[in-house]
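Q: the sequence and its predicted three-dimensional model are supplied below.
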Amino acid sequence: MTVARISMAEFNSEESANIFEERYQKVAPPALPEANSLTMIRTGPTSVMSVALYPDLETANNTLEARKDMLEEFLHTVKDLWHMEGAVSLHHVNS
């Protein structure tokens, strides 16, 4: 069963969000190779949401340490950071 991890981050400034967004695009794919897909959405000037899809919960859980390491350098610029997980009931992609 495919599992999604949705993460939300609110940064202290737009500049911090910009730096994170640029860095995440480079660092996330090699840091989370187990993910079937990675999507980042800029939800506001100082906020981002990311959605990572994994083949199953075990795989998703096995990436938590890599996720923590990847986010470590940004913790001082974050006002709020949280994530949740759930089973994916629809993943439609137009071809």
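A: Good, I have the coordinates.

Q: could you use CA atoms for every contact and neighbour count after this?
A: Fine.

Q: so what does the helix or strand encompassing Phe20 touch, helix or strand wise?
A: For Phe20, the enclosing helix or strand under DSSP states H and E is helix 14-31. On a contact count with 3 or more C-alpha pairs under 8 Å, 6 or more residues apart in numbering; DSSP states H and E, helix 14-31 meets strand 47-54, helix 64-72.

Q: A further structure is provided below for comparison with the first:
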Amino acid sequence: MEAKFARVNMIDFLSEEALAEVQNRYVNIREKTYPGLEFTVWVRTGPQSMMTLSIYESEEALLATTENHQELIASTAEFVKDIFFYEGGVSGLASTLVTDGFVTFDNAK
């Protein structure tokens, strides 16, 4: 398996509604905006906060999306209190989870 590269975002939103709005926008632009993206998971860390993990097929694919990622951040600034992200090589990966496209989960239960 070729080396994979990842981007981890830590996001605090202004409200739960703001979080939902940004997630809905992401679903609609993911394929076009993030070519080379193989895996995405959003972890709700609080009512208004999210950690996202995106894994790319290569370092080149990750770097090719950096400008698009910064544009997405700028376009959602009205919904976000704070955001920062890290990028780096994936040192280990295992998954039995397979999805068709971006799947969201309702963890409010």
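A: Received the coordinates, thanks. Bear in mind that the values here come from a model prediction, so they are computed numbers and not experimental data.

Q: what's the matching range in structure 2 for the helix holding Phe20 of structure 1?
A: Mapped onto structure 2 using TM-score structural alignment, helix 14-31 of structure 1 covers residues 16-33.

Q: mean per-residue distance, that stretch to structure 1?
A: Superposed on structure 1, stretch 16-33 of structure 2 shows a mean distance to its aligned partners of 1.5 Å (mean C-alpha distance after the TM-score superposition for structure 1).

Q: and the residue mapped onto Ser95 of structure 2 from structure 1, what does it touch?
A: Matched to structure 1 by TM-score structural alignment, Ser95 of structure 2 sits across from Val93. Neighbour list for Val93 of structure 1: empty [criterion: C-alpha atoms under 8 Å, 6 or more residues apart in numbering].

Q: would Val93 of structure 1 count as being in a strand?
A: No: in this structure, Val93 of structure 1 is coil, not part of a strand, as judged by DSSP: H, G, I helix; E, B strand; the rest coil.

Q: distance of it from Ser37 of structure 1?
A: Val93 of structure 1 sits 12 Å away from Ser37 of structure 1, going by C-alpha to C-alpha, to the nearest Å.

Q: what sits up against stretch 72-92 of structure 2?
A: By C-alpha under 8 Å, 6+ apart, stretch 72-92 of structure 2 touches 3-15, 18-19, 22, 59.

Q: neighbours around Phe5 of structure 2, how many?
A: Using other C-alpha atoms under 10 Å, the number of residues around Phe5 of structure 2 comes to 21.

Q: residue contacts, it?
A: Contact analysis of Phe5 of structure 2 by C-alpha under 8 Å, 6+ apart lists Ile55, Tyr56, Glu57, Ser58, Glu59, Leu62, Glu87, Gly88, Gly89, Val90.
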